[in-house]
Every structure is written in C-alpha cells, then in structure tokens.
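Trainee: Here is the input, now give the coordinates:
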Amino acid sequence: MTWPALLEMQFMRHAFAAASCIAIAGSAIGYFVVLRRQAFAAHALSNVGFAGAAGASLLGIDPLLGLFGFVLASAVLMALAGENVGQRDISVGMILMFSLGLGILFVNLYSANADAAIGILFGSVLGISDEQLHMTLVTSLVVMALLILMFRPLRFASLNAPAARGRGLPVTALNLMFLLLLGATAAMAVPVIGSLLSFAIFIGPAAAAQAWTGRVASGLALTITLALLESWGGIAASYYINWPASSCIAMLSFAIYALGWLSSRRPRWRRSARRAHPVAS
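Mentor: Next up is the predicted model:
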C-alpha cells in the first residue's frame, strides 16, 4: 500500500488517528453542549486541567492523571451548581478562577513542572505517543458508548428540561452524567489539541451544524463530519505550510462557523431588503 507523503511518518498517522477520535467524541458531546447552552462550562473544563497537571507534577505523579482527576472533580462541582443559567455560570466562573490560581501557585512552588503544565494549555497533536493514542481511543469509545445509551433521554432533557422532569426522567442525574462525559472528553482532548483551542472541536462544528439544521440526528451527523474535516484539514495544512496544527484546526473551525452564521442570516437580510425596497406592482 502506498501512503500519501504526509502519512509515511508514524507521528503523522498517530496525529490523524488521535485527532479523529477527538473529533468524533468531542463534537458529539459538543453538539449537546451548544444545545444545552453550556459553552462556558466546556471552556472551563478544558482549562481547569492545567491545575491538575501542575499539581500532579509537583507531587511527582503523571500529569495526565492529575489532569483527568481535576477535570472530573470540577465537572461534579459544576453539576452541583444546579440548572439555573445565571447561577451556573457564576459557579463555573468561580471554579475556573480558583483552578487557574491553583495552577499558577503549583508552578511557582516547583518551577521544574512549568513546561509540562504549560504544555497542557497548547497540546501537541504531532507528538502523540503510542500510550496517549491508546488512551485517546479507549476514552473516545467509552464516551461514545455512554452517549449513545443516554441519547434519547439526554435529547429530551436538553430540549425541554421541565417536560422531561414531568415525565419522570432523572434530569439532575443526566446533567451530572453529561458533565462527567464532557469532562472526560476535555481531559482526553487537552494533551492533543490543547486546552486553549479545544473550543475548536467542542463548539465550532456544533454551532455551524445547528445553523444549517434544527434536527438533532442530522445535526449530530453534520457536526461530526465538520469536526473530522476540520481536524484532518488542519493537520494536513500544518504539514504543508509549517504552521501549528492546533492553530490551523482553530482557523478552519472559525471559518466554517462564520459560513454557517452568514448562511443562517441571509434569509433575514433578504426579508429586510424586500421591506426596504418593495417591488412595485
């Protein structure tokens, strides 16, 4: 079998495989993040891992273990904040502030861990080891399996939480489970694409897809397709133009989101133009 030039190197194959896992699981979770208006929680969970990685390095533990532990614990705290949007955002902001403060403290207490902890913020999609690839694959499979099991009640609770509660669905438990899945996905994505740019996968494709279709099933399929295209295109672009892969993925994500936003606004512009310049009869 003859590989394309960029796939002849093992690190590039690892990059495509890991990015594909993250694109599928991250964008599927991201669709419900946008549907449930929890983008701030996704952003916070992607960033609180910095404190966990820094603290683990300070204690001589694998930074990835600290990352996962801190992110999942933060997800539980966010779930306890309740479902009121205003109160929830305040709680998420406070958790984010506290965790970033802890991260800075840990780095200052032991400066030798700074490179490992700060590296978490930016990721290294072109430096994925066999162990990281295996962890990414297993985590994405578990997340997708649980998301499939939760799909129907989660869709109902996301679209109409009061009605779902009235039907007897455990909305609070669903919210907790969803945030744990979001946390696990964020912890998986951060070492690969970085905490600062994970929004490119979690939010961008879902926001664009929801601008084009209001149906959940087709929206999910389109979200995953866009995320895969952005991930593959970003990695390929980074290989040929020698730019950071995460930056290329983020730029593609923004471009597709902007296209979706503009296309959703076009009918409004046309209606406005017709009202301003009615056709003479």
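Trainee: C-alpha from now on. contacts and neighbour counts both.
Mentor: OK.
Trainee: where along this structure do the helices fall?
Mentor: Counting by DSSP state H, the segments of the chain that form helices are 10-35, 39-58, 63-80, 85-109, 114-122, 130-159, 161-166, 171-193, 199-202, 204-212, 216-241, 245-276.
Trainee: Now do the first one: distance to the chain's middle.
Mentor: The reference is to helix 10-35. 8 Å (C-alpha atoms, centre = their mean, to the nearest Å).
Trainee: Comparing the helices of the chain, which stretch has the densest surroundings?
Mentor: When the helices of the chain are scored by mean count of other C-alpha atoms under 10 Å, the highest mean neighbour count falls to helix 199-202 (a mean of 30).
Trainee: I would like the residues contacting that helix, please.
Mentor: 22-23, 26-27, 29-31, 33, 42-43, 227, 249-250, 253-254 (C-alpha atoms under 8 Å, 6 or more residues apart in numbering).
Trainee: again, 7 Å this time
Mentor: Residues from elsewhere that reach helix 199-202 (C-alpha atoms under 7 Å, 6 or more residues apart in numbering): 23, 26-27, 30, 43, 227, 249-250, 253.
Trainee: Before we compare anything, build this one as well:
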Amino acid sequence: MLSYPFMQNAFVVGTLIAIVSGFIGVFVVARHMSFLAHTLSEIGFAGASFGLFMGWSPLIGMLIFTILASTTIGELGMQEKRSESLISAVSAVAIGLGIAFLALSQKNASAATSILFGSIFSISHANVVQVVVLALIVLVVGLLCYRPLRHFAFDYNTAIFSLKHVVLIEVLFLVLMAMTVAISSQVVGSLLIFILITLPASAAMRWGRTVWQMVGLSVLFGVVGVWAALVLSYWTNVPVSFYIAIIEAGIYFISLIKRDA
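Mentor: Next up, the predicted model:
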C-alpha cells in the first residue's frame, strides 16, 4: 500500500492535518466555538469554488474566504446576542456563492464532489507542500502563543481583563482556526471539516485532566482515525471521509460511555 506515491502523500497530509486539527480543536471546543467551525466549512465551500472560478488552487480561495469570515463573524458573534441568526444568514449566502462560482467556472460534478467530500488520494506534490507549510505555521504560532490561547479558551471571562492584548489573541485564534479549516478540507472536504476539529477534541476533553493531556489525546484520536480511514478506504474503495466520520464519532461515543460509567 505504501509503495504507491499517492498513498504516501495521503498519509503525510492526513497525519499533519490530524495533528493540527487535534491541537486547535481543543481550544475551539473549550471556547464553545464549534458552531463557527461548522459555519466556516460552508464558507470554505464558497472559497474553494471561487478559487476554481479564478483558476487558482481551491485551497487558496478557501484560505481567503475562511480567514476573512472567521475574523468578521467571530467578532460580530461575540458582540451581538443574535449571533445564531447572523451565522445562519452567512451560511446561506456562502452556500449560494459556492454553487454560483461552480456554475460560472463550468467545472464538472467531480470538482464539486472533491470540494465537498475531499480528495486526499488525488493530492499532488504541490498540494502536499502547501499543506506542510500551512500546518507548520499553525503549529508553530499555536505553540508560541500557547499560554495566552489556553487562558483565552478555557477562562475567557477573566482573560478579557487579565490579558493585555486580548483582542489580538482573539483575532489570532480565529485566523488559526480558519487556516485549520482550510487545510483540513484536503482530507474530509468542506462539508465534514468540523468532524476532525470538534470530535477528537470533544472526546479528549472527557479523558484528559490537563490541557496538554487533552491536546495529546485529541491529536492521538485524530491521527488514529485518519490512518485507519486511509487503510480501510484503500481496501474497500469507500471514501475516506466516511470512515473518518464513523471512527471519530465512535471514539466520541465511547468517551461518553466512559464518562457516564
């Protein structure tokens, strides 16, 4: 299996994305912003479609749309009580724009399927380089800003008073979240991005006692899920995203049983 270059690329990209999603996901879940991850998946669809329309890589379009949307929606959602209505409206517009850009770009159905559900087995060497660079940026920045991010995510009410640059930390967090959403789409597609970001982290937070334990478990659950999904997909010719969804959901349900036991 690993003798094929496309499988080698898939394992490299899948592992990196699982690590990044597991790391950032803990802060996303702790900050109760899973809803924004789901919304960004729909905005990412519009961004990827825009990238195809412009003749760019879908990843570039997704990065532009998700970063702009995360900072804008995140700030408005924090400040307004009607954040749910705001997010619903933005999601509706994003889906409409995605459909329009796909139609205007005159791409076939396979292009839309790749955006929505991922196409990890068709990732090129250039795509691998893009994902590696972006993943390293997210991890390095996240680790350098670990302490303020932890304070911001796990104790927001005191962070807004004790952190000197809380607005900057908030924007940084939203940008890192947007970048994670964009690169994660290479594995599970824009429709299922929130799976890798929220489910491993949610399960890990029921097992870990410290933040580092939560991060480690979240990364472990993500990597195990992606690796198992790649192997099963290779054997059965069923999409990787299906297996990732089933495996990560299974891990989460097991964590619920463990917590209630």
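Trainee: TM-score of the superposition?
Mentor: After superposition, the two chains reach a TM-score (TM-score structural alignment, normalised by the length of the second structure) of 0.93; 261 aligned residues with a C-alpha RMSD of 1.8 Å.
Trainee: Just tell me what T71 of the second structure corresponds to in the first structure.
Mentor: Counting by TM-score structural alignment, T71 of the second structure corresponds to V76 in the first structure.
Trainee: Now for its match: which residues touch it?
Mentor: So V76 of the first structure contacts 176, 180 (C-alpha under 7 Å, 6+ apart).
Trainee: and the equivalent of I22 of the first structure over in the second structure, how far is that from V131 of the second structure?
Mentor: Using TM-score structural alignment, the equivalent of I22 of the first structure in the second structure is I17. In this view, I17 of the second structure and V131 of the second structure are 8 Å apart by C-alpha to C-alpha, to the nearest Å.
Trainee: ok, now G216 of the second structure?
Mentor: On the measure of C-alpha to C-alpha, G216 of the second structure and V131 of the second structure end up 21 Å apart.
Trainee: can you check A203 of the second structure too?
Mentor: For A203 of the second structure, the distance to V131 of the second structure equals 25 Å [C-alpha to C-alpha].
Trainee: For the counterpart of F121 of the second structure in the first structure, grab the count of nearby residues.
Mentor: The alignment partner of F121 of the second structure in the first structure, by TM-score structural alignment, is L126. For L126 of the first structure, the count of nearby residues is 23 (other C-alpha atoms under 10 Å).
Trainee: Tell me which residues touch the nearest residue to L126 of the first structure once chain neighbours are set aside, please.
Mentor: Excluding its sequence neighbours, the residue lying closest to L126 of the first structure (C-alpha to C-alpha, 6 or more residues apart in numbering) is A15, at 5.4 Å. When contacts are counted by C-alpha under 7 Å, 6+ apart, A15 of the first structure touches 125-126, 128.
Trainee: rerun that using 8 Å as the cut-off
Mentor: A15 of the first structure neighbours (C-alpha under 8 Å, 6+ apart): 125-128, 235.
Trainee: do N157 of the second structure as well
Mentor: No contacts exist for N157 of the second structure under C-alpha under 8 Å, 6+ apart.
Trainee: Can you give me the distance of the aligned residue in the first structure for it to S91 of the first structure?
Mentor: Here N157 of the second structure is matched to P162 in the first structure, going by TM-score structural alignment. As judged by C-alpha to C-alpha, P162 of the first structure and S91 of the first structure stand 22 Å apart.
Trainee: for F98 of the first structure, same thing?
Mentor: 11 Å.
Trainee: nearest spatial neighbour of the one residue sitting closest to the centre of the first structure, skipping sequence neighbours?
Mentor: In the first structure, the residue lying closest to the centroid (C-alpha atoms, centre = their mean) is F202, at 2.8 Å. Residue nearest to F202 of the first structure in three dimensions, not counting chain neighbours: G30, with 4.3 Å by C-alpha to C-alpha, 6+ apart.
Trainee: Return the residue of the second structure aligned against W232 of the first structure.
Mentor: Per TM-score structural alignment, W232 of the first structure is aligned with W227.
Trainee: Distance of V93 of the second structure relative to G61 of the second structure?
Mentor: For V93 of the second structure, the distance to G61 of the second structure - C-alpha to C-alpha - is 16 Å.
Trainee: Tell me which of the contacts of A15 of the first structure fall in strands.
Mentor: Among those, no member falls in strands (DSSP state E).
Trainee: re the thing from before, the residue nearest to F202 of the first structure against I203, yeah?
Mentor: Yes: look at G30 of the first structure against I203 with C-alpha atoms under 8 Å: they come within range, at 5.5 Å.
Trainee: In contact with the counterpart of I244 of the second structure in the first structure, which residues are there?
Mentor: Using TM-score structural alignment, the partner of I244 of the second structure in the first structure is I249. I249 of the first structure makes contact with 200, 230-231, 233-235, according to C-alpha under 8 Å, 6+ apart.
Trainee: And I104 of the first structure, by the same measure?
Mentor: A51.
Trainee: What does it correspond to in the second structure?
Mentor: Per TM-score structural alignment, I104 of the first structure is aligned with I99.
Trainee: What separation do you get for that match and N108 of the second structure?
Mentor: 12 Å.
Trainee: How about G55 of the second structure?
Mentor: Distance from G55 of the second structure to N108 of the second structure, by C-alpha to C-alpha: 14 Å.
Trainee: likewise I87 of the second structure?
Mentor: For I87 of the second structure relative to N108 of the second structure (C-alpha to C-alpha), the value is 29 Å.
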